[in-house]
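Asks: Compute the structure for the input listed below.
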Amino acid sequence: MRKFNYLVLNEWLKLSKKRSFFVPHVLLILLPLLLGYMIKAFSEESFASASEFTAVMLQPTGIGQVIAILAIIGTAGIVSKEYSQGTIKFLLIRARSRMAILASKYVTVLLFALSLTAVAAVAVYLSGAIWFDVGGGEAGIRDILFSLLYGCVYTVVYVTLAFMIGVLTTSTGVTIGITMFALTLDKVVIYRDFYKYFLFPNINLSVYHNNAAPLPGMTLGFSIVMLAVYLIAFLLAGFVVFRRRDVA
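Replies: Model (predicted):
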């Protein structure tokens, strides 16, 4: 366990030393301020409190989607750049299993996404407190926590998809391109029974918050099971390919 923690720490240090590491965090601080100002200026009655502003903005249809995009861009090359820079050979020479090395990279991806989510949550609430009343409104801490949960699920699924594509293609550009294309597809709804088994109608769990469903017959439990199946499939594909790939 200590060796694995060292691998995660090493991966985190490699990621945090990049010049681009703090850029998405800064963007997630400035974006809520800008959005709050624009809403306050042009549609002041849209939100009655900072809690309402936060609960809405953190959902996958708002800044929650921005978090996913920034997490994908920030970590898309965590595996593929090891191949393009030729450092993968040196990484595998060390007395560490391939599974432990790849697992440490995946944990680092999740930690990066979590750091973005935490920064965004604080920034959104403070922005709401600046532009709107702190008290009042119908939304409370429960609504904020649910929005955070929906946003985290949304982000984790997409960064896991990007992680798998990065392992399979060993190309940062292809990884970002395919994952961004997938992000556009989750807005498409095909009203056919078979479509509910696809990833995209299940990924935004926030639709169930108001007792709605993406397609007839779908439930929150069904979507959770489908997302779990996809996550397991993405991880299995990535780990199996990484374990068997020849890097000589």
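Asks: rest of the way, CA atoms for contacts and neighbours
Replies: Will do.
Asks: next SSE after the top helix by length along the chain?
Replies: Using DSSP state H to define each element, the chain has its longest helix at helix 98-131. Reading on from helix 98-131 to the C-terminus, the next helix or strand found by DSSP states H and E is helix 141-169.
Asks: which stretches of this structure form helices?
Replies: In the chain, the helices defined using DSSP H lie at 2-16, 23-42, 50-57, 63-75, 77-84, 88-93, 98-131, 141-169, 172-185, 220-244.
Asks: and those, which is most packed in?
Replies: Comparing the helices of the chain by mean neighbour count (mean count of other CA atoms under 10 Å), helix 50-57 ranks first with a mean of 25.
Asks: From residue 121, how far off is residue 205?
Replies: 18 Å (CA to CA, to the nearest Å).
Asks: One more, please, to line up against the first structure:
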Amino acid sequence: MPKLIQNEWIKIFKQTSTYIMIGFLVLVMIGWGGIAKYLDSQMASVSDNWKEELQTQVNENKEMLANPDGTIMAPSLKGYLQQEIAMGEYRIEHNIPPEQSSSVWTFISDSVQLISLVGLLVIVIASGIVANEFSRGTIKNLLIKPYKRWKILLSKYITTVLFLAFMLVILFVGASVIGLVLFGTGDAAQQTHLAYTNGAVVEQNLLLYLIKTYLLNSLSVFMLTTMAFMISAVFRVSGLAIGISIFLLMSGGTITNLLASKFEWPKYSLFANTNLMQYIDGTPLIEGMTMSFSITMMIIYFGLFMLLAFGFFTKRDIAN
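Replies: Take a look at the predicted model:
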């Protein structure tokens, strides 16, 4: 098995597109940092009246939460307003001004948004790692080796997951280096994170929070990468896997949020459960959802994806 994984890893890095992906990710991070640096230079310093300004914002959020016009409010928006109100009141009470200047910590936190870009790049790899063997006619050469089919497919999947981890490490380390060069470490107050958990605001170590944020926000990308791998193994068409997976990556969460504002059944969808941050630093998408429920749903979806991928790959006649 290690030999198979090594061979698949070498195949990935023999492709010029792999280095283009890595370079593109680094360039996006540098551009992201440049924009953040420019915006930071244009931002005014914290006002002496920040408490009054923050209290005004809290009052506005409370009025919006009261919803006097009677319109239907999405649970995610309701939870966001509750969080903003609690955060604002906590800052006022404990004399913690809002962050105005950037630091390496804020830049790493903002770079979490680029995890979707990493997902897009890795989905391309996951979609082609099996399908391309069929399109290039190399699958028969692979199967004549003294390895069982399930081991061959498993080695491809493990390699895909390792490549995802590799790209996430590049993102985290790259954001850390770029943020440190452009913004420095910031003051001590910026090294504490305020989290909204179970309806209360708590202070957390920022570095540990950022690592946890990266890991949990990567779950949706991990699941979509697994789905793209499954589609590639079942249908042997990389374009189909790429198209479906990227569409769901970009719009799956939005569609789920819209449905969750009117129905309860979306809680069983994949995209309602991949965001475990909703239990750590926010509110559940649908009332009654718990972290254990979401983990269980992801395990079920993962098992389904693996069952389809290995079932079709090991049983189907390669000659067809």
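Asks: Superposed, how do the two chains score by TM?
Replies: The TM-score (TM-score structural alignment, normalised by the length of structure 1) is 0.92; 242 aligned residues with a CA RMSD of 1.6 Å.
Asks: which residue numbers in structure 2 go with the longest helix of structure 1?
Replies: Aligned using TM-score structural alignment, helix 98-131 of structure 1 spans residues 149-182 in structure 2.
Asks: Now do that stretch: distance to the chain's middle.
Replies: Relative to its chain's centre, stretch 149-182 of structure 2 lies at 13 Å (CA atoms, centre = their mean, to the nearest Å).
Asks: once aligned to structure 1, how far is it on average?
Replies: For stretch 149-182 of structure 2, the mean distance from the matching residues in structure 1 following superposition reads 0.8 Å, by mean CA distance after the TM-score superposition for structure 1.
Asks: Just give the number of residues close to the counterpart of residue 205 of structure 1 in structure 2.
Replies: When structure 2 is aligned by TM-score structural alignment, the residue opposite residue 205 of structure 1 is residue 276. When counting by other CA atoms under 10 Å, one arrives at 22 neighbours for residue 276 of structure 2.
Asks: For the closest residue to residue 276 of structure 2 other than its chain neighbours, give me its contacts.
Replies: Nearest residue to residue 276 of structure 2, sequence neighbours excluded (CA to CA, 6 or more residues apart in numbering): residue 216, at 6.1 Å. Contacts for residue 216 of structure 2 (CA atoms under 8 Å, 6 or more residues apart in numbering) come out as 275, 276, 277.
Asks: How about residue 194 of structure 2?
Replies: So residue 194 of structure 2 contacts 87, 201, 202, 203, 204 (CA under 8 Å, 6+ apart).
Asks: so is it in a helix, a strand, or just coil?
Replies: strand (DSSP: H, G, I helix; E, B strand; the rest coil).
Asks: gap between it and residue 35 of structure 2?
Replies: For residue 194 of structure 2, the distance to residue 35 of structure 2 equals 25 Å [CA to CA].
Asks: Which residue lies nearest the spatial centre of structure 1?
Replies: For structure 1, the residue nearest the mean C-alpha position is residue 155 (2.0 Å; CA atoms, centre = their mean).
Asks: what does that one align to in structure 2?
Replies: In structure 2, the residue paired with residue 155 of structure 1 is residue 221, using TM-score structural alignment.
Asks: Can you tell me the closest non-neighbouring residue to the residue nearest to the centre of structure 1?
Replies: Leaving aside its sequence neighbours, residue 155 of structure 1 sits nearest to residue 68 (CA to CA, 6+ apart; 4.6 Å).
Asks: Translate that neighbour into the numbering of structure 2.
Replies: Aligned counterpart of residue 68 of structure 1 in structure 2: residue 119 (TM-score structural alignment).
Asks: I figured its match hits residue 225, correct?
Replies: Yes. With contact defined as CA atoms under 8 Å, residue 119 of structure 2 reaches residue 225; the gap is 7.2 Å.
Asks: Where in structure 1 does stretch 62-82 of structure 2 fall?
Replies: By TM-score structural alignment, stretch 62-82 of structure 2 lines up with nothing in structure 1.
Asks: Now do the contacts for the residue mapped onto residue 195 of structure 1 from structure 2.
Replies: Taking TM-score structural alignment, residue 195 of structure 1 has residue 266 as its aligned residue in structure 2. Residue 266 of structure 2 makes contact with 256, 259, 260, 272, according to CA under 8 Å, 6+ apart.
Asks: Surely the third one and residue 269 touch.
Replies: The one in question is residue 260 of structure 2. No. Judged on CA under 8 Å, residue 260 of structure 2 makes no contact with residue 269 at a distance of 10.2 Å.
Asks: The two: which is more packed in?
Replies: residue 260 (20 against 16).
Asks: Spatially nearest residue to that one (excluding sequence neighbours)?
Replies: Using CA to CA, 6+ apart, the closest residue to residue 260 of structure 2 is residue 266 (5.8 Å).
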